[in-house]
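Student: Give me coordinates for this.
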Amino acid sequence: MRLTKYSHACIRIEDGDRVLVIDPGVFSEAEALDGATAVLISHEHEDHVDVDKIAAARAVDPGLGVFAYPSLALTLKATAVQPGETFSADGFQVTAVGGEHAEIIDGLPGCPNLGYLVEGVYHPGDALFVPEEPVETLLVPASGPWLKLREAIEFVRAIRPARTFPIHDVNLSALGLANFDGWLEDEPATTYARIALGGSVELG
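Tutor: All right, here's what the predicted structure looks like:
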């Protein structure tokens, strides 16, 4: 199984002819959806879902499966999934977890958020929900108005995945990326590495 990192929060998982894309937002490259056979959307913010990109992918493949929480699924004409639900996305076994976006301040943004556990790979969207299921590969958010570095480190420590790769990082400068990497590389709870933009890793 191959995992490819695109800009910000978008990742692509390939296994043979199956291609699953998570959170193709406005900052991610259009080619992330090339040949996609299923798409998971964590929440409604445009850095996680680009409606035009989804429409373009559906124009190529009208049968493309798109999955999101119920209110967003209604808007996108997608398949609705609930927290705690396990389902098949073109043969990938997926469990939706969490349910709420991390708070910035005063209860805002106050929208739903689903994290997705895909055969051991965990993409939390904009939240730091710790699932009950074991996580082999954690995609840890690196930056955001709702996130502190300490919280990211504590998230990794709570999950203790075999490997960790950063996502949600478009707001960080080169110095900010290096600072985040330096802290996470010192964490004994996991093996940490940054995937270069457009680069891939093979997962066992």
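Student: CA atoms for contacts and neighbours, from now on please.
Tutor: Fine.
Student: For the residue nearest the centre of the chain, give its distance to residue 115.
Tutor: Note on the chain: the residue nearest the mean C-alpha position is residue 123, at 3.6 Å, using CA atoms, centre = their mean. Using CA to CA, to the nearest Å, we find residue 123 at a distance of 6 Å from residue 115.
Student: one more to put side by side:
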Amino acid sequence: MTLTSHGHACVSLAGDGGTIVVDPGGWSDLDALAGADAVLVTHDHPDHLAVDRVVAALADRPALELWGPRSVVEALTAAEAPADRVHAAAPGDAWRAAGTSVEALGGEHAVVHPDLPRATNLAYVIGGAVLHPGDSFTAHPGVDVLLVPVGGPWLRVADAVDLVRAVGPRTAVPIHDAVLSDAGRGLADRIVGSLGGAEYRRLAPGESLAVG
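Tutor: Predicted coordinates:
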């Protein structure tokens, strides 16, 4: 597979069976859904789910299918997405999307503040090789690539280090960093890259990495 960054938390994974796009949100590249055969959404926050863009992509491509938590499905169907191609997933579910295996893990968004309700959040293991945790610290040891969040109101850089250590991937690729300045990204890269214990590889939007 080929993993490509599309900014913030959005990536695509292209394999022999097609292309999966994960978390096409409002802070990601406008063309992130171009060429998508399947879409995975971790949760319904707008930086992970740009409802209008996703509904438009589903309308343009009759074969495109999407999976996400029930809250994501409800948001999309309320915006007139086709209900037969928007599938609710839950922790423990497994299926194939664009010819690639997908497993859903986790279940809850990381705590932003005790006074704020926690959203439903699914982590995804894709092709048995890539873990996208969404906004959570869900660990799945043994994957080749961990997409590790490094910036947001719900995490410290120490949390990112601990997630990399818990997963033990071959490569850690930082995501979820749109709230950081260039200096903040550099600081996160130095700390997570030096303490995580994995190869650390930042991808610029549009840049790709071979997986497997």
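Student: corresponding residue for the residue nearest to the centre of structure 1 in structure 2?
Tutor: By TM-score structural alignment, residue 123 of structure 1 lines up with residue 132 in structure 2.
Student: these two touch, right, its match and residue 123?
Tutor: Yes - with contact defined as CA atoms under 8 Å, residue 132 of structure 2 reaches residue 123; the gap is 5.6 Å.
Student: I would like the residues contacting stretch 168-180 of structure 2, please.
Tutor: By CA atoms under 8 Å, 6 or more residues apart in numbering, the residues outside stretch 168-180 of structure 2 that reach it are 7-10, 27, 141-152, 164, 185, 189, 197-203.
Student: Can I get the buried part of those residues as one ChimeraX selection?
Tutor: Remark: buried members of those, expressed as a ChimeraX selection using 16 or more other CA atoms under 10 Å:
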select :7,8,9,10,27,142,143,144,145,146,147,148,149,150,151,164,185,189,197,198,200,202,203
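Student: thinking again about what came up before, ok, the residue nearest to the centre of structure 1 - contacts?
Tutor: Contacts of residue 123 of structure 1 by CA under 8 Å, 6+ apart are 22, 115-117, 138-140.
Student: switch the cut-off to 6 Å
Tutor: Residues in contact with residue 123 of structure 1, defined by CA atoms under 6 Å, 6 or more residues apart in numbering, are 115-116, 139.
Student: In strands only, show me those residues.
Tutor: Of the contacts of residue 123 of structure 1, the ones assigned to strands by DSSP state E are 115-116, 139.
Student: who does the lengthiest strand in structure 1 touch, helix- and strand-wise?
Tutor: Using DSSP E, we find that the single longest strand of structure 1 is strand 92-100. Secondary-structure packing of strand 92-100 of structure 1 (3 or more CA pairs under 6 Å, 6 or more residues apart in numbering; DSSP states H and E): strand 86-89, strand 112-118.
Student: Need the winner for burial among these.
Tutor: The highest mean neighbour count among those, using mean count of other CA atoms under 10 Å, belongs to strand 112-118: a mean of 24.
Student: Run the chain-centre distance for the next helix or strand after that strand.
Tutor: Next helix or strand after strand 112-118 of structure 1 toward the C-terminus (DSSP states H and E): strand 121-123. Put simply, strand 121-123 of structure 1 sits 7 Å off its chain's centre (CA atoms, centre = their mean, to the nearest Å).
Student: With stretch 2-22 of structure 2 instead?
Tutor: How far stretch 2-22 of structure 2 lies from its chain's middle: 9 Å, per CA atoms, centre = their mean.
Student: Now do that stretch: everything it contacts.
Tutor: The contact list for stretch 2-22 of structure 2, computed with CA under 6 Å, 6+ apart, reads 1, 23-24, 28-29, 32, 36-41, 98-99, 175-178, 205-211.
Student: Please narrow the residues you listed to those residing in strands.
Tutor: Filtering the contacts of stretch 2-22 of structure 2 for strands - DSSP E - leaves 38-40, 175, 208-210.
Student: Please list only the buried members of the residues you listed.
Tutor: The neighbour count (16+ other CA under 10 Å) marks 38-40, 175, 208-209 as buried among those.
Student: Reformat those as JSON lines; add distance to residue 116 of structure 2.
Tutor: As requested, these are arranged in JSON lines below (distance: CA to CA, whole Å):
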{"residue": "38", "distance to residue 116 of structure 2": "31"}
{"residue": "39", "distance to residue 116 of structure 2": "28"}
{"residue": "40", "distance to residue 116 of structure 2": "25"}
{"residue": "175", "distance to residue 116 of structure 2": "23"}
{"residue": "208", "distance to residue 116 of structure 2": "36"}
{"residue": "209", "distance to residue 116 of structure 2": "36"}
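Student: all helices for structure 1, in order.
Tutor: 51-60, 70-76, 149-159, 174-185 (DSSP state H).
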